[in-house]
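J.: Sequence and predicted model, in that order:
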Amino acid sequence: MLDIAYFNPPVQGDLDLKAYDPNYTFNADKTLLKKETEQLHHELSALQQCMLAEKKASLLLLFQGLDSAGKAHSIKHVFYGLNPQGLAVHDFQSTVLSRAHDFLYRFHQRVPALGHIAVFSRSYYDDIIHELEITTQPPDNLQLLKQSQHINNFEQLLSDNHTLVIKFYLHISKQEHRRRLIQRLGDPEKHWMLDQHDQVIQKNWNLSIQGCQHIIMHTHCLASPWYIVPANHPWFRDWLIISILHQALSQLAPQYPRPTLPFTEDDLP
């Protein structure tokens, strides 16, 4: 059994993403893992239904990664089969509104109510990581620490309100990033996915990874953990994410409420 804790970064000290191979599959059998993924889907659906009925806790899931890391694909495959009444997916784009308020303003309005699951693809980490990716100067540590502290306080507030925050960093290699960009260039139906920023990331790969390292290192804690997900192989990526979600919901142990019945069979005409 693979220890999921292996994919957590250290709680203290520096993070080196080079220590996490994006190609990791731990020699798992692809066919068997896909079957296990299907079983986990069924169990996850049952756990979600209990959580939705109980309304004692909620789950906020953040997906971060470079634009070709597979966030949208993973969200599509991980959450199919779940009850849409208790699930919301938000993809935050930069807007005039986002620049007119503090950087957490939009996100607080989309956190899940008790019993619900919310998924953020592009989150409050995005703008910070983006700035770290494109700069050619060392990061402004004071500014980074201030932003990280705001995030930590925000996530602690959510935790105090019984919202479990789990953050996934989809980790791909430079070679895989390039291969996926070339694949998109060759498919007219995927041209809309391309952005000039993709080329900037490829050219400044080390800076891009360093930016991700900095923000993960400053915002990882036991209450709202990061997971470094090897993402070169989608089948392993999705299995790992589903396994982490299954473990998290199992630990919450939601139960169907046992209310006093408002009437009995004999009361029905």
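T.: All right, it came through fine.

J.: Going by C-alpha atoms from here, please, whenever you check contacts or count neighbours.
T.: Noted.

J.: list the helices and strands the helix ranked longest in the chain packs on?
T.: For the chain, the helix with the greatest residue count under DSSP state H is helix 30-54. Using 3 or more C-alpha pairs under 8 Å, 6 or more residues apart in numbering; DSSP states H and E as the contact test, the elements touching helix 30-54 are helix 234-252.

J.: What residues sit buried inside the helix or strand containing V119?
T.: Using DSSP states H and E, V119 falls within strand 117-121. Buried positions in strand 117-121, judged by neighbour count with 16 or more other C-alpha atoms under 10 Å: 117-121.

J.: will you turn those residues into a markdown table that also has distance to F168?
T.: Below are those laid out as a markdown table (distance: C-alpha to C-alpha, whole Å):
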| residue | distance to F168 |
| --- | --- |
| I117 | 15 |
| A118 | 14 |
| V119 | 11 |
| F120 | 10 |
| S121 | 10 |
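
J.: Out of these, name the two that are farthest from one another.
T.: Pairwise distances among the buried residues of strand 117-121 were taken by C-alpha to C-alpha; the largest, 13.2 Å, belongs to I117 and S121.

J.: can you give me the helices in the stretch 101-250 of the chain?
T.: With DSSP state H, counting those that start in this stretch applied, the stretch 101-250 of the chain shows helices at 105-108, 126-134, 141-160, 174-185, 196-203, 205-219, 234-252, listed in chain order.

J.: here's the one I want to compare it with:
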Amino acid sequence: MTQTPTHTEVRVVDRHLAPRVAGWLEGDPTRDGVLAHQHLLDALDSGEEERVLVWPADEPRAVAFLASTGTLIVSGDAAGGPPLAAHLHGSGWRVLLGDAALGRALLEAGSRGVLRRRGRAREQRLMGTREPVDLPPPVGLRRARPADEEAVTELAARLHVEDRMGPPLSRPARASVGDRLRDSIARGATWVVPRDGEIVAKVDVALASPLRGAQLAGVYVAEAWRGQGIAASAIAAVTRELMAEGMPGVTLHVRADNGPGRRAYARAGYADIAEWLLALR
């Protein structure tokens, strides 16, 4: 009789195990291993292996990375959900993102408190490209400047509601988003499209690894300016810039039911890589 795996089979990665885990992720036979596992691989590259869990300990089939921000990235076999959930109990993760089957299994094995919040879990699609598309950039596309911070924060607040992340941001939450975007702008990681003296679209670069590629996030076009190809052309242009800087590929994730968004990203050269789940606590 097959035994049910327990949390004792979960292991925290150390520097000796890290190369084997990285090799397993890179060699994923079902998809582009590097682009599908960017955040996990970048964590191992960056020396954050103590934040990475594997199951089972002797032959990894599922991996979880708990970032300092409270984001939990998961990948691998859904059978790893129960043991990982047991090990992560009380960890305080706030956002779960990654392979849909493993994410669902982890939630189902978690506490009743988590299950009561499952209405905030939704299907995503991880999309990516290694071949930039030569779409003309939208007029005025540029990196954001410090003076753009309030306008960019407003777009991020709208995206939070429209993307079903929760109710309108409270004042403290909006201030926290503003702090994050201030840092992103200072690093040159936020791009904007101005029209008629206003910022009407934004794109953030959430990850930029010369080894593992970049990931875009926070893509938003103001409602009055939609349907003009701004998203597709901006994504294509930022992707070209990132790949010219040496990124081997670029990814993003989008709600599975966001048809216009998925079509825009496809026009920018992106294709589906994996079914993901996004859950909030």
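T.: Everything's here; your move. All values reported here derive from a predicted model rather than from experimental measurement.

J.: And the TM-score between these chains?
T.: Structural agreement between the overlaid chains, expressed as a TM-score with TM-score structural alignment, normalised by the length of structure 1, amounts to 0.27; 127 aligned residues with a C-alpha RMSD of 6.5 Å.

J.: if we can go back for a sec, the strand holding V119 of structure 1 vs helix 30-54, what angle?
T.: For strand 117-121 of structure 1 against helix 30-54, the angle between stretch directions is 130 degrees (axes from the mean of the first three to the mean of the last three C-alpha atoms, to 10 degrees).

J.: Can you name every helix or strand that strand 117-121 of structure 1 contacts?
T.: Of the remaining helices and strands, those touching strand 117-121 of structure 1 by 3+ C-alpha pairs under 8 Å, 6+ apart are strand 58-65, strand 87-91.

J.: Strand 58-65 and that strand, what's the angle between them?
T.: Strand 117-121 of structure 1 runs at 20 degrees relative to strand 58-65, counting by the same axes, to 10 degrees.

J.: quick revisit: nearest to F107 of structure 1 among the buried residues of strand 117-121 of structure 1?
T.: F120 (8.8 Å).

J.: looking at it, that closest one is touching I75, isn't it?
T.: No. At 9.6 Å, F120 of structure 1 and I75 do not qualify as touching, with contact defined as C-alpha atoms under 8 Å.

J.: in the helix or strand in which I185 of structure 2 is found, what's buried?
T.: The secondary structure element spanning I185 of structure 2 is helix 171-186 (assigned by DSSP H and E). Buried residues in helix 171-186 of structure 2, defined by neighbour count with 16+ other C-alpha under 10 Å: 174, 177-178, 181-182, 184-185.

J.: Is it possible to get CSV of the helices of the stretch 101-250 of structure 1 that adds mean neighbour count and distance to S58 of structure 1?
T.: Putting the helices of the stretch 101-250 of structure 1 into CSV (neighbours: other C-alpha atoms under 10 Å; distance: least, C-alpha to C-alpha, whole Å) gives the following:
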stretch, mean neighbour count, distance to S58 of structure 1
helix 105-108, 14, 14
helix 126-134, 18, 23
helix 141-160, 15, 9
helix 174-185, 15, 33
helix 196-203, 14, 34
helix 205-219, 20, 20
helix 234-252, 19, 10
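
J.: May I see those helices organised as TSV, with distance to K35 of structure 1 added?
T.: TSV is the format used below for the helices of the stretch 101-250 of structure 1 (distance: least, C-alpha to C-alpha, whole Å):
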stretch	distance to K35 of structure 1
helix 105-108	35
helix 126-134	34
helix 141-160	33
helix 174-185	25
helix 196-203	34
helix 205-219	32
helix 234-252	10
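
J.: and K34 of structure 1, which of those is closest to it?
T.: K34 of structure 1 lies closest, by C-alpha to C-alpha, to one member of the helices of the stretch 101-250 of structure 1: helix 234-252, at 7.0 Å.

J.: Am I right that A237 of structure 2 falls within a helix?
T.: Yes. Counting by DSSP: H, G, I helix; E, B strand; the rest coil, one finds A237 of structure 2 located in a helix.

J.: Not counting its neighbours along the chain, what's nearest V238 of structure 2?
T.: Closest residue to V238 of structure 2 in three dimensions, ignoring its sequence neighbours and counting by C-alpha to C-alpha, 6 or more residues apart in numbering: W191, at 7.9 Å.

J.: from what I can see the one you found touches D204, true?
T.: Yes. Under the contact definition of C-alpha under 8 Å, W191 of structure 2 touches D204, with a separation of 6.3 Å.

J.: Quick check: which element contains the nearest residue to A271 of structure 2 once chain neighbours are set aside?
T.: The shortest distance from A271 of structure 2 to any non-neighbouring residue, by C-alpha to C-alpha, 6+ apart, is to M127 (5.2 Å). In this structure, M127 of structure 2 is located in strand 122-129 according to DSSP H and E.

J.: Packing partners of that strand?
T.: Identification of packing neighbours for strand 122-129 of structure 2 by 3+ C-alpha pairs under 8 Å, 6+ apart yields strand 250-255, strand 271-280.

J.: winner for burial among those strands?
T.: Between those, the one whose residues have the most neighbours on average, counting mean count of other C-alpha atoms under 10 Å, is strand 250-255 (a mean of 24).
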